[in-house]
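Visitor: pasting the structure only:
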């Protein structure tokens, strides 16, 4: 399937109204931040440097083009001495963010629906960290470096959608999630050192969850069962396990029992060749300390 943004209309049920209301709230918060920043005599760069969010983020939030995160609102409220005005809106912003229409690209929607109902998800990634485990800043950086370029609205929708998927990690009952990530991926500072450091910290935090098992495939292995590329094994509730692959603007759901069996056997070999979970978390801690 071609990886193009879906062109379907808004379903019935008031989604368009919800989306408009959310956008209006974010624009209003952006204007309040801009006024408070100007009153404090602070530039967008100066403000962006303080909460470590960056000038571009502040600019986009002030224009209502980017979702203001609750943590950012609380930090900016304190920095600009807003007397709790922005901090009080943090919970409203979080609820509005949850209500915003999740709009996956059309080619990804079948997988996203299955993922929501999954009882088990297994990832092998050879060039990136699974989207389900990414930080928001890393996800945004990845979309911003896409070629051809994506417009800001598309980036914002896709980041929001990716972050929305992560709710299944803490839902109840949560799916069992395992992931094998290449060591080279953990050493490549995509998005910059700071963004990469946050991502490593996120992996350490996720690795402590009872339903998440992380392993690292070290670069010094002389045998590697995953040379055929990245894939996902997914088991929806009450249904047979299936596979999923993405490569060069195409995606494929694999339902043939024999193909799925081969992927499952391959994944077992990959896990056997990777570091143990304890060794993997120790390696991530060491990488974080080397920054």
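Guide: Arrived safely, thanks for sending. Nothing here was measured: the structure is a model prediction, and the numbers come from that model.
Visitor: C-alpha from now on. contacts and neighbour counts both.
Guide: Will do.
Visitor: what sits against the closest residue to residue 128 other than its chain neighbours?
Guide: Nearest non-adjacent residue to residue 128, counting by C-alpha to C-alpha, 6 or more residues apart in numbering: residue 185, 5.8 Å away. By C-alpha atoms under 8 Å, 6 or more residues apart in numbering, the residues touching residue 185 are 126-129.
Visitor: take a look at this one as well, against the first:
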């Protein structure tokens, strides 16, 4: 995805931090020791790649003799809605005209209910504070606006059976999640298919993938794994992902069969 930079207000505070440090005649290493963070963290803050922690700004303000001018910038900072590794993808997703998504272990984020997302995000390790969890869940729900955007986005989802059988959040949450899939799958601009255990391909077990097309007709692919996301517009990579998705979709139940399969899962609960 390349280097990720924070919004302008974060970068501005980082630049101010650097200027005050230089005026105080201190090195990053000296500041790092005083504020209790690494020198690399100080560098990242100054370069706008990491948000300045409030504690760092407060200690540095006194250290640099800024007389409140540095820490005053904390009130203008905005918290990021999405993890750094997914921000580029989210930006392109918001401007897409088509999205093809394959998921092997979880319900795709765009299809998740709030309860399901809460259970998923809130259960991650290491644990996040409640405010961050709530913000991440709300941001995920905001993405659903794509389903009603005009002009409409064309969606294709293929979901491996394992993801549909995992009761994330418990039986009641699981049932409501399956019912939501049936509801969204009935939309005219959405094709939702189930890849059953009996038809799985080896490549389908390697991880999730997304292929999107932007308004400028640029195709991009996203491959995800444990704490890793790779977004690319490289034509060779996109071609490989597109071929894989085509195979998964071909082996999956058609839309009608998929809806019937999901309904049977609902009836079992």
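Guide: That came through, no problem. Remember, it's a predicted structure, so these values are computed and weren't measured experimentally.
Visitor: if we can go back for a sec, buried subset of the contacts of residue 185 of the first structure?
Guide: By neighbour count, with 16 or more other C-alpha atoms under 10 Å, those hold 126, 128-129 as buried.
Visitor: strands of the stretch 101-250 of the second structure, start to end?
Guide: Under the criterion DSSP state E, counting those that start in this stretch, the stretch 101-250 of the second structure carries strands at the ranges 154-160, 190-195, 209-214, 219-225, 228-232.
Visitor: picking up where we left off before, counterpart of the residue nearest to residue 128 of the first structure in the second structure?
Guide: With TM-score structural alignment as the criterion, residue 185 of the first structure lines up with residue 163 in the second structure.
Visitor: the first structure: helices as residue ranges?
Guide: All helices of the first structure, identified by DSSP state H, fall at 15-39, 44-49, 55-62, 70-79, 85-88, 90-99, 109-116, 136-144, 152-165, 183-187, 193-206, 257-273, 277-290.
Visitor: a markdown table for the ones you listed, including distance to residue 122 of the first structure?
Guide: Rendered in a markdown table, the data for the helices of the first structure read as follows (distance: least, C-alpha to C-alpha, whole Å):
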| stretch | distance to residue 122 of the first structure |
| --- | --- |
| helix 15-39 | 32 |
| helix 44-49 | 37 |
| helix 55-62 | 33 |
| helix 70-79 | 31 |
| helix 85-88 | 38 |
| helix 90-99 | 26 |
| helix 109-116 | 11 |
| helix 136-144 | 20 |
| helix 152-165 | 15 |
| helix 183-187 | 17 |
| helix 193-206 | 15 |
| helix 257-273 | 8 |
| helix 277-290 | 14 |
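Visitor: which other residues reach the host helix or strand of residue 34 of the second structure?
Guide: Using DSSP states H and E, residue 34 of the second structure sits within helix 28-35. With contact meaning C-alpha under 8 Å, 6+ apart, helix 28-35 of the second structure is reached by 21, 38-39, 41-43, 55-56, 59-60.
Visitor: what would those residues look like in TSV with secondary structure and neighbour count?
Guide: Listed next are the contacts of helix 28-35 of the second structure as TSV, based on DSSP: H, G, I helix; E, B strand; the rest coil; neighbours: other C-alpha atoms under 10 Å:
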residue	secondary structure	neighbour count
21	helix	22
38	coil	16
39	helix	17
41	helix	17
42	helix	22
43	helix	17
55	helix	13
56	helix	19
59	helix	16
60	helix	22
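Visitor: just to revisit the earlier point, got JSON lines for the strands of the stretch 101-250 of the second structure, with distance to residue 179 of the second structure and mean neighbour count too?
Guide: Shown next, in JSON lines, are those (distance: least, C-alpha to C-alpha, whole Å; neighbours: other C-alpha atoms under 10 Å):
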{"stretch": "strand 154-160", "distance to residue 179 of the second structure": "15", "mean neighbour count": "23"}
{"stretch": "strand 190-195", "distance to residue 179 of the second structure": "13", "mean neighbour count": "24"}
{"stretch": "strand 209-214", "distance to residue 179 of the second structure": "23", "mean neighbour count": "22"}
{"stretch": "strand 219-225", "distance to residue 179 of the second structure": "26", "mean neighbour count": "19"}
{"stretch": "strand 228-232", "distance to residue 179 of the second structure": "29", "mean neighbour count": "16"}
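Visitor: contact partners for the alignment partner in the first structure of residue 89 of the second structure?
Guide: Aligning on TM-score structural alignment places residue 89 of the second structure opposite residue 111 in the first structure. Shown in contact with residue 111 of the first structure (C-alpha under 8 Å, 6+ apart): 244, 253.
Visitor: go with 10 Å
Guide: Going by C-alpha atoms under 10 Å, 6 or more residues apart in numbering, residue 111 of the first structure touches 234, 243-245, 251-253.
Visitor: many thanks, I have nothing further to ask.
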